[in-house]
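the following comprises the amino acid sequence and a computationally predicted model.
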Amino acid sequence: MFKISFSLAAGLILLSGCAHHRAEPRTLKIAVNEIYCTETACACVHDVASRSYDPFLNQLAETGIQLEFTYFIEPYQLEEALLSGQYDGVLSKPWLALRLQESAGADFERVADLLDPGNNGWLSGIVIVPADSAIQSLEELTGKRVVIGEAESYEKHQAALRLFETRKIKPTGIETRASCGENIGELLDGHADAAVISDYALSADCAVDFANPEDFRTLEHTEKIPLTSLMINRNKVSGRQVQQLKKSLLTLSGNPADEALLSKGFIAPVPWNPPELKETP
């Protein structure tokens, strides 16, 4: 776990009607688990996961927005942090936080989405088979063994199950594993006929240590969902602070790409309302 804080003496400047209103100075504590961040990614993928937030947080502080990032390498560490109630927000895959709202007593609002190094803001699961597999289509997985992700990994669990249901595919058995690496391992060891992994797994995940993209074929993608979002707990942070944060994030992002962020940075959050939640911000 790593912690970096950027603060200014000046308070947060907000607009109230036609008059300026100075809020009490406050630092928002943000828990971070992010694919391309060098502080949270495995060292084996630091050639592609080299994102640093320091310069951007310095720029953000100059606008009066003070954020303190605490980095968590493993998703379960992030989960423990959110359940502790110590944080005002989170930067991660949206589902990691949204699924914990009730347990954490939180109301997470997606303030902005973060683009990947290709300036893509979407994520999906991919259904893969070995390159030499006789299986050529998704429909052929009926009666086959499939391994998917666990419930905290939306793109390779809920989205995968919905894909199979929609296409009326009934594997002999569906097993779950905790990581893309484990899913790929089950496939390579012959314990599964197909595996569902995150679409970045063969280029920006620890699986690169033992798996080559050319050794697999993709049968299908699951539905697209937001890749990474900055979410703020509205039970702890005022609406005016949230709006000022969003405005500053979008103002500082754009063209040209931010070298440290590896992309153009933040964009307005794309709509996403997973049916597994009664209500999603």
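Noted; the coordinates are in hand.

all contacts plus neighbour counts: C-alpha atoms, from now on.
Noted.

and the strands in the stretch 151-281 of the chain, which stretches?
Counting by DSSP state E, counting those that start in this stretch, the segments of the stretch 151-281 of the chain that form strands are 173-177, 194-198, 216-221, 225-226, 229-233, 266-267.

try the stretch 1-150 of the chain
2-5, 13-16, 19-22, 27-32, 66-71, 89-92, 108-114, 122-123, 125-130, 145-149.

out of those strands, flag the one nearest residue 214.
Smallest distance to residue 214 across the strands of the stretch 1-150 of the chain (Cα to Cα): 9.1 Å, for strand 125-130.

and that closest one, how far from the chain's centre?
How far strand 125-130 lies from its chain's middle: 20 Å, per Cα atoms, centre = their mean, to the nearest Å.

can you check which of the strands of the stretch 151-281 of the chain gets nearest to residue 91?
Across the strands of the stretch 151-281 of the chain, closest to residue 91 is strand 229-233 (Cα to Cα), at 4.4 Å.

got the buried residues for that closest one?
Residues of strand 229-233 classed as buried by neighbour count (16 or more other Cα atoms under 10 Å): 229, 230, 231, 232, 233.

give me the angle between that strand and strand 27-32.
Interaxial angle of strand 229-233 relative to strand 27-32 (axes from the mean of the first three to the mean of the last three Cα atoms, to 10 degrees): 130 degrees.

what helices and strands are in contact with strand 229-233?
strand 89-92, strand 108-114 (3 or more Cα pairs under 8 Å, 6 or more residues apart in numbering; DSSP states H and E).

what's in contact with it?
Contacts to strand 229-233, defined as Cα atoms under 8 Å, 6 or more residues apart in numbering, come from residues 88-94, 106-114, 242, 269.

for the residue nearest the centre of the chain, which non-adjacent residue is closest in space?
In the chain, the C-alpha nearest the mean C-alpha coordinate belongs to residue 93, at 1.9 Å (Cα atoms, centre = their mean). Spatially, and ignoring its direct neighbours in sequence, residue 93 is nearest to residue 228 (4.5 Å; Cα to Cα, 6 or more residues apart in numbering).

putting a second one here so we can go through both:
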Amino acid sequence: MLIMIAAAMLVLAGCGQSANETAAGGESSGEWPKVLRIGSLPMEDGELSRGADQFAKDLGEYLGIEVETFQGEDYNMMIEAMRSKKIDLTTYGPFGYIIAAERSNAKLLAAMNNGPGTEGTSVIIVPKDSPVQKVEELKGKNFLFADPASTTGHLYPRATLMKQLNLANDEIPEFFGNVSFSGGHDKSLLAIANGDADGAATCSQCIEMIGGAGLINPEDVRVIAESDPIPGGGALAYRGDLPQDLVDKMREFALSYADKNPAYFEGLGAKGFFPAEDSDFDGVREVAEMLEMSPEEMLAN
């Protein structure tokens, strides 16, 4: 499911020959782009960032073309970058993927998770010493979501709050004293562990994953609520007009990467990339419809 902190989030770098030029050449002539540029969301942990660099290096060697990396800012940037053909490949969270598929011609290459039949959840967390024991007791408190387009850091926990508090979607901000976006799961967890926020939403695997990176002590946060299971997984997606033989080669690389570099996935709370279909994300689409928010409204929050 991962997941929005995945270090393989891929964004086009803004240097060298433009992606529009290389991709257009590949699309019209069947030739591959001369440069494939991939990148990652900012991470507090340097080890995860180094994992993204290694992924790019290994992919370039496998494809036999130059691969460049760039660090993006958020999911919205990557969705827009794919729409404007400035991005070739990225790992989205499930909700980010369904928006990108709708508006940016994103196509599914593979899913990052723990294998067929595995599902994750999102959780509502508070500092370990907080007197809060259930979500109702967060009324009037400061609350953090991760990113507007995050499935486990916004979409599913928002639905969980609606269900447990018996509130409409537009009533969620009024329930809390303040609602904001931290910019990432790691930042939300750091805020809770340090007592800088009263509550936050994150992925169930993120507590141990971020803890394993040494950023927090997992015992400094406490779970008070959990979402329904989340289908799909982190979506490794490509721009839909890339040459098919390049797509086939990238999929071949992704599906075998766990054998080459299992440590990469251990740092991300997954076991590898696995075959996936667009329909695997229909459950996420159903939750998005329940929230009655357009992609534009969700991303603008």
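Arrived safely, thanks for sending. Note that the structure is a prediction, hence the values are computed from the model and not measured.

coming back round to it: I'd say the residue nearest to the centre of structure 1 and residue 31 touch.
No: judged on Cα atoms under 8 Å, residue 93 of structure 1 makes no contact with residue 31 at a distance of 11.7 Å.

what's the most buried one of the strands of the stretch 151-281 of structure 1?
Of the strands of the stretch 151-281 of structure 1, the one with the most neighbours on average (mean count of other Cα atoms under 10 Å) is strand 194-198, at a mean of 28.

quick one: that strand to structure 2 mean distance?
For strand 194-198 of structure 1, the mean deviation from structure 2 after alignment is 2.2 Å (mean Cα distance after the TM-score superposition for structure 1).

quick check: angle from that strand to strand 125-130?
Going by the same axes, to 10 degrees, strand 194-198 of structure 1 makes 140 degrees with strand 125-130.

and strand 194-198 of structure 1, what does it pack against?
By 3+ Cα pairs under 8 Å, 6+ apart, strand 194-198 of structure 1 packs against strand 125-130, strand 145-149, helix 180-188.

the shortest one: average distance to aligned residues in structure 2?
Going back to what we said before, that points to strand 145-149 of structure 1. Average distance, strand 145-149 of structure 1 versus aligned residues of structure 2 after superposition (mean Cα distance after the TM-score superposition for structure 1): 3.4 Å.

list the contacts of residue 176 of structure 1.
The contact partners of residue 176 of structure 1, by Cα under 8 Å, 6+ apart, come to 147, 148, 149, 150, 183.

about what we covered before: can you say which of the strands of the stretch 151-281 of structure 1 is nearest to residue 69 of structure 1?
That would be strand 229-233 among the strands of the stretch 151-281 of structure 1, by Cα to Cα, at 11.5 Å.

quick one: the closest one to structure 2 mean distance?
After superposition onto structure 2, strand 229-233 of structure 1 sits on average 1.8 Å from its aligned residues (mean Cα distance after the TM-score superposition for structure 1).

corresponding residues in structure 2 for that strand?
Counting by TM-score structural alignment, strand 229-233 of structure 1 falls onto residues 235-239 of structure 2.

mind putting the helices and strands packed on strand 194-198 of structure 1 in JSON lines, mean neighbour count and distance to residue 46 of structure 1 included?
As requested, those are arranged in JSON lines below (neighbours: other Cα atoms under 10 Å; distance: least, Cα to Cα, whole Å):
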{"stretch": "strand 125-130", "mean neighbour count": "24", "distance to residue 46 of structure 1": "22"}
{"stretch": "strand 145-149", "mean neighbour count": "26", "distance to residue 46 of structure 1": "24"}
{"stretch": "helix 180-188", "mean neighbour count": "21", "distance to residue 46 of structure 1": "17"}
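
in TSV, list these along with distance to residue 221 of structure 1.
Formatted as TSV, these follow (distance: least, Cα to Cα, whole Å):
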stretch	distance to residue 221 of structure 1
strand 125-130	5
strand 145-149	13
helix 180-188	15
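
residue 159 of structure 1 is nearest to which of these?
strand 125-130 (7.5 Å).

what range in structure 2 matches that closest one?
The alignment of strand 125-130 of structure 1 onto structure 2 (TM-score structural alignment) spans residues 122-127.

with structure 1 superposed, average distance for that stretch?
Mean for stretch 122-127 of structure 2 is 1.6 Å (mean Cα distance after the TM-score superposition for structure 1).

what does that stretch rub up against?
Contacts of stretch 122-127 of structure 2 (Cα under 8 Å, 6+ apart): 132, 135, 152-153, 156-157, 192-195, 197-204, 220-228, 230.

and residue 85 of structure 2, how many neighbours?
21 (other Cα atoms under 10 Å).

repeat that for the one 3 residues further on.
Residue crowding around residue 88 of structure 2 was assessed by other Cα under 10 Å; the count is 26.

what of residue 73 of structure 2?
14.

wait, it sits on residue 79?
No: assessed by Cα under 8 Å, residue 73 of structure 2 is found out of contact with residue 79, at 11.3 Å.

what's around residue 94 of structure 1, how many residues?
There are 22 residues near residue 94 of structure 1, going by other Cα under 10 Å.

of all the strands of the stretch 151-281 of structure 1, which one is nearest residue 83 of structure 1?
Closest among these, once you apply Cα to Cα, is strand 229-233, at 12.2 Å.

just want the angle from that closest one to strand 108-114.
Going by the same axes, to 10 degrees, strand 229-233 of structure 1 makes 150 degrees with strand 108-114.

and strand 229-233 of structure 1, how far out from the chain middle?
How far strand 229-233 of structure 1 lies from its chain's middle: 11 Å, per Cα atoms, centre = their mean.

please apply the same query to stretch 228-245 of structure 1.
Its chain's C-alpha centre and that of stretch 228-245 of structure 1 lie 17 Å apart, by Cα atoms, centre = their mean.

for the buried residues of strand 229-233 of structure 1, which one is nearest residue 179 of structure 1?
residue 229 (20.5 Å).

skip the chain neighbours and tell me the closest residue to that closest one.
Per Cα to Cα, 6+ apart, closest to residue 229 of structure 1 is residue 113, 4.2 Å.

for whichever residue in structure 2 pairs up with the one you found, give me its contacts.
Using TM-score structural alignment, the partner of residue 113 of structure 1 in structure 2 is residue 111. Shown in contact with residue 111 of structure 2 (Cα under 8 Å, 6+ apart): 1, 232, 233, 234, 235, 236, 273, 274, 275, 276.

could you redo the last one with a cut-off of 7 Å?
Listed by Cα atoms under 7 Å, 6 or more residues apart in numbering, the contact set of residue 111 of structure 2 reads 233, 234, 235, 236, 273, 274, 275, 276.

was I right to think the last one contacts residue 113?
So that's residue 276 of structure 2. No: applying Cα atoms under 7 Å, one finds residue 276 of structure 2 not in contact with residue 113, separated by 10.3 Å.
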